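Peer 1: structure for the following, please:
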Amino acid sequence: MVGLTHGLSIGIERTGSEFFLTLKAVGTLTHKDYKIITPMIDSALSKVDHPIVKVLIDGSQLEGWGIRAAWDDLKLGLKHGKNFKKVAVYGNKEWQATLAKVAGWFVAGKVAYFENATTAIEWLKE
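Peer 2: Below you'll find the predicted structure:
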């Protein structure tokens, strides 16, 4: 059996105007991935005038982005970053910690990097 080398899962939970968004990436993200997740996020957030979003990104199996996917990620952050209250990036690579710091430039709320998923979730719940 061949192991999974690429994949993306997304979860969106809503309570009133608050959203809890979870993303798990495996392998290298592509433009095609963003063509799938961007409309889902856009649609969910468009249902509320002033959405408040907390995000958990599981990058523990993320290897990186294709060039076009990195551009897609930036555009998504610029479009919805004002709605992000907290973004927790859970990973295991030094470049992910650096990326979390850079992401903080494009997000109105707080962005933090964690090497432990439980700690990341607890931080989001504070």
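Peer 1: please make it C-alpha for all contacts and neighbour counts, starting now.
Peer 2: OK.
Peer 1: tell me how many other residues surround residue 78.
Peer 2: Per other Cα atoms under 10 Å, the neighbour tally for residue 78 reads 15.
Peer 1: list the contacts for it?
Peer 2: 106, 107 (Cα atoms under 8 Å, 6 or more residues apart in numbering).
Peer 1: so what's the residue count around the closest residue in space to residue 83 that isn't next to it in sequence?
Peer 2: Closest residue in space to residue 83, ignoring its immediate chain neighbours: residue 52 at 5.3 Å, by Cα to Cα, 6 or more residues apart in numbering. Neighbours of residue 52 under the rule other Cα under 10 Å: 20.
Peer 1: residue 52 and residue 85 touch, don't they?
Peer 2: Yes - with contact defined as Cα atoms under 8 Å, residue 52 reaches residue 85; the gap is 6.1 Å.
Peer 1: tell me how many other residues surround residue 34.
Peer 2: Residue 34: 19 neighbours (other Cα under 10 Å).
Peer 1: please give me the structure for this one as well, since I'd like to look at both together:
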Amino acid sequence: MAIAIHEDFETGQLEVKVSDKLSKEDYEHFEPAVERLIESAGKIKILLVMHDFHGWDMGAVWEDIKFATKHCRDIEKIAMVGETQWEKWMSAICKPFTMSTIKYFDAGQEQEARQWLA
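Peer 2: Now for the predicted structure:
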């Protein structure tokens, strides 16, 4: 599996670590975690840490589009921590498709990303 998820119900924060290539099956674990946290906390915050990340397969692209449409108002902030220029560009491309505030952090700035979310 290309995704690891940690739900913090106290802070309403979801930590998502991705590597390799996301598949439709990864979204079958991700979306229920998001929905549990939304149900508990209302609007949530997401820390997305990308390490050796290679994007999405076609099934995951469709799941991502459906997810973004369904939850565009449920996520307050997204901190994206990545290693490559295309991941930084991805954070800018995502902004028009969500009501969330999105900020990109370079690898090694994970602590700063956590502080920004808080």
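Peer 1: quick one: the residues in structure 2 that stretch 84-103 of structure 1 pairs up with.
Peer 2: Aligned by TM-score structural alignment, stretch 84-103 of structure 1 corresponds to residues 75-94 of structure 2.
Peer 1: contacts for that stretch?
Peer 2: In contact with stretch 75-94 of structure 2 (Cα under 8 Å, 6+ apart) are residues 43-52, 99-107, 109-110, 113-114, 116-117.
Peer 1: need the helices for structure 2, in chain order.
Peer 2: 24-41, 58-71, 85-94, 110-117 (DSSP state H).
Peer 1: list the helices and strands the longest one packs on?
Peer 2: Counting by 3 or more Cα pairs under 8 Å, 6 or more residues apart in numbering; DSSP states H and E, the packing neighbours recorded for helix 24-41 of structure 2 are strand 3-8, strand 13-22, helix 58-71.
Peer 1: redo these as JSON lines? Include distance to residue 80 of structure 2.
Peer 2: Converted to JSON lines, the helices and strands packed on helix 24-41 of structure 2 look like this (distance: least, Cα to Cα, whole Å):
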{"stretch": "strand 3-8", "distance to residue 80 of structure 2": "14"}
{"stretch": "strand 13-22", "distance to residue 80 of structure 2": "10"}
{"stretch": "helix 58-71", "distance to residue 80 of structure 2": "15"}
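Peer 1: and the ones you listed, which is most packed in?
Peer 2: strand 13-22 (a mean of 19; mean count of other Cα atoms under 10 Å).
Peer 1: which part of structure 1 matches that strand?
Peer 2: Counting by TM-score structural alignment, strand 13-22 of structure 2 falls onto residues 20-29 of structure 1.
Peer 1: average gap between that stretch and structure 2?
Peer 2: Superposed on structure 2, stretch 20-29 of structure 1 shows a mean distance of 0.6 Å to its aligned residues (mean Cα distance after the TM-score superposition for structure 1).
Peer 1: contacts for that stretch next, please.
Peer 2: 4-14, 53-66, 69.
Peer 1: with stretch 30-45 of structure 1 instead?
Peer 2: Contacts of stretch 30-45 of structure 1 from elsewhere in the structure, counted by Cα under 8 Å, 6+ apart, are 8, 10, 12, 51, 65, 66, 68, 69, 72, 73, 76.
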